[in-house]
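Participant: Model the structure of this input:
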Amino acid sequence: MHMIIDALEQSWRAWADLGGSLDESGWQRPTRLPGWTVKDVYAHCSGFPAATRAGLAAEEPDGPVTHADAAELLAFMQRPGGIAHEAADQLRDEAVRQATATPAEQLVAQFAEVAPGLIASLRNANLDRRVDYGGFAVVTAAEALRIFTMEAVVHYFDMATALDLAVPGPMAGAPLRATVRLLADTADPVAFVDAATGRGTPSVFPVLR
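Facilitator: This next block holds a predicted model:
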């Protein structure tokens, strides 16, 4: 359990450091995500620390776990016509709105000030407890943290490439390993094996939208 906490801590510390280093031109740099600036991407992820804290403070959902692990939940979200596809434009518009309305220092504070205290509390938390995920799923806290770590790595790369920073940079090590493992687990296993070993060209990627 502590491995995913270590990975998340490293990831969020990198976000705090990056946000603290940016000037206005850096925040407004366009990313490889069409219609998203660096600040839009940062704003999109800035709610994760507070949301994680709220999820752990809430009562456990009444219902059982709906998805056995993070990979199963991601695959559910990514299915044709699923949540990831239907909500994509809405997520972008909300990120742009939040980035426009929120001073950069407030966004950075989520990772520089909120996240460290949350990480400390996670080390004493029961990560096997059930948590609500977005109002449409129930998973264990540990599996939710796996998704948050993956989000932190993937979107850090979006910002880093826009800012001409090295990748994996501060995401090397535990965060990158956790992300690769989760994405591999999310892919169709037979197609992944065949593609990875050069035994055909099955349509296995992209795993996520």
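
Participant: Please make it C-alpha for all contacts and neighbour counts, starting now.
Facilitator: Fine.

Participant: Show the contacting residues for P103.
Facilitator: Shown in contact with P103 (C-alpha atoms under 8 Å, 6 or more residues apart in numbering): no residues.

Participant: To compare with the earlier structure, here is another sequence to fold:
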Amino acid sequence: MNDDAASLIGRDWASFLDLLDGAGWETPTRLQGWTVEDLARHVHWGMTLEADALELLAARSAGEAVGPAGEAVRTARGDPLEAPREQIVAALRGARGRLLRALAAAPSDPAALVPMPYGDLPLAFAVQIFVMEAAVHRSDLAHAVGADDRLGPGTHAPAAAVLQAFWPVLAADATAVPPTGTGFLLRGTSVVVEAEYDGVAWAAPTGPHAVVISGEDDEVLLAGYGRVPVEAARVRIDGDVALARRLKEYVPGP
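Facilitator: Below is the predicted model:
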């Protein structure tokens, strides 16, 4: 298991809990329609989903939790948090502890397949998703309570890798498609995310980018994840500004 990734995940979820202390449950977040309470309940589900997947992986690796034909007996689902408000923080602390124990017990093979609800993923990539989730949701809460919402040190590369990998998946829920041949390049100080629409799907760029969005890693990634509108982010836009402003119409979520 990647100890550095586990450290990042543990750090950012601990910071989330610290930020939650004293936060108003009804405080709105930058996630449309979500309050701090909604975010906290979602985070509990997410952490328990990740722990569930890792525990199932460990069981599979030990020859357990599979049927006679080798199929999984169950899938990772996560635990919806339906407890009253006064129990949310304790439930989150418990979920964080469970996730960290599951990370510590995970197999060392980075190619081991983690059974996520949307398909099996190599452990090395699944852990990058877990790092991204902790970093971005900690940022969401920090923004809501007026704290520093920059992504934590060490999380920019995983966040960029996840956005790159899931770009076509996110685009499947788009409300609009750009002109054929439109290429986007999100260029931070240390990360790059890029894709081109070929008229059917998003793929690796084959020509010049129609839109280049550049700046500090945090600004570029928070815009890419839809946390900050492109036009409001402290970024430079080269190319078609109108297309740049529609980025999250073409690649919505997550």
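
Participant: Can you tell me how far the residue nearest to the spatial centre of structure 1 is from D62 of structure 1?
Facilitator: Structure 1 has E151 as the residue nearest its centroid, 1.7 Å off, counting by C-alpha atoms, centre = their mean. From E151 of structure 1 across to D62 of structure 1, the span is 27 Å (C-alpha to C-alpha, to the nearest Å).

Participant: hang on, the earlier thing: now for the residue nearest to the centre of structure 1: what does it line up with in structure 2?
Facilitator: By TM-score structural alignment, E151 of structure 1 lines up with E133 in structure 2.

Participant: before we move on, what SS does the counterpart of V131 of structure 1 in structure 2 have?
Facilitator: Using TM-score structural alignment as the criterion, V131 of structure 1 maps onto V114 of structure 2. Put simply, V114 of structure 2 is strand when judged by DSSP: H, G, I helix; E, B strand; the rest coil.

Participant: What's the separation between V114 of structure 2 and R101 of structure 2?
Facilitator: In this view, V114 of structure 2 and R101 of structure 2 are 16 Å apart by C-alpha to C-alpha.

Participant: The two: which has the busier surroundings?
Facilitator: Each of V114 of structure 2 and R101 has its neighbours counted (other C-alpha atoms under 10 Å); V114 has more, 27 against 15.

Participant: Do a quick rundown of the strands in the stretch 51-200 of structure 2.
Facilitator: 113-116, 119-122, 183-187, 192-197 (DSSP state E, counting those that start in this stretch).

Participant: For the longest one, which helices and strands make contact with it?
Facilitator: In this case it means strand 192-197 of structure 2. Counting contacts by 3 or more C-alpha pairs under 8 Å, 6 or more residues apart in numbering; DSSP states H and E, strand 192-197 of structure 2 packs against helix 156-171, strand 183-187, strand 202-203.

Participant: returning to that earlier point: as CSV, the strands of the stretch 51-200 of structure 2 with distance to H137 of structure 2 would be great.
Facilitator: Converted to CSV, those look like this (distance: least, C-alpha to C-alpha, whole Å):
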stretch, distance to H137 of structure 2
strand 113-116, 19
strand 119-122, 21
strand 183-187, 21
strand 192-197, 20
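
Participant: Which of those sits closest to A142 of structure 2?
Facilitator: Nearest to A142 of structure 2, of all the strands of the stretch 51-200 of structure 2, is strand 183-187, at 23.5 Å by C-alpha to C-alpha.

Participant: Give me the neighbour count for the closest residue to P80 of structure 2 other than its chain neighbours.
Facilitator: Once flanking residues are discounted, P80 of structure 2 sits nearest to W45: 5.1 Å by C-alpha to C-alpha, 6 or more residues apart in numbering. Using other C-alpha under 10 Å, W45 of structure 2 has 19 neighbouring residues.

Participant: Aligned to W45 of structure 2, what sits in structure 1?
Facilitator: Counting by TM-score structural alignment, the partner of W45 of structure 2 is G47.

Participant: isn't that match right next to F111, touching?
Facilitator: No - if you go by C-alpha atoms under 8 Å, G47 of structure 1 and F111 don't touch, sitting 9.3 Å apart.

Participant: what sits against T37 of structure 1?
Facilitator: Per C-alpha under 8 Å, 6+ apart, neighbours of T37 of structure 1: W27, Q28, R29, P30, T31.
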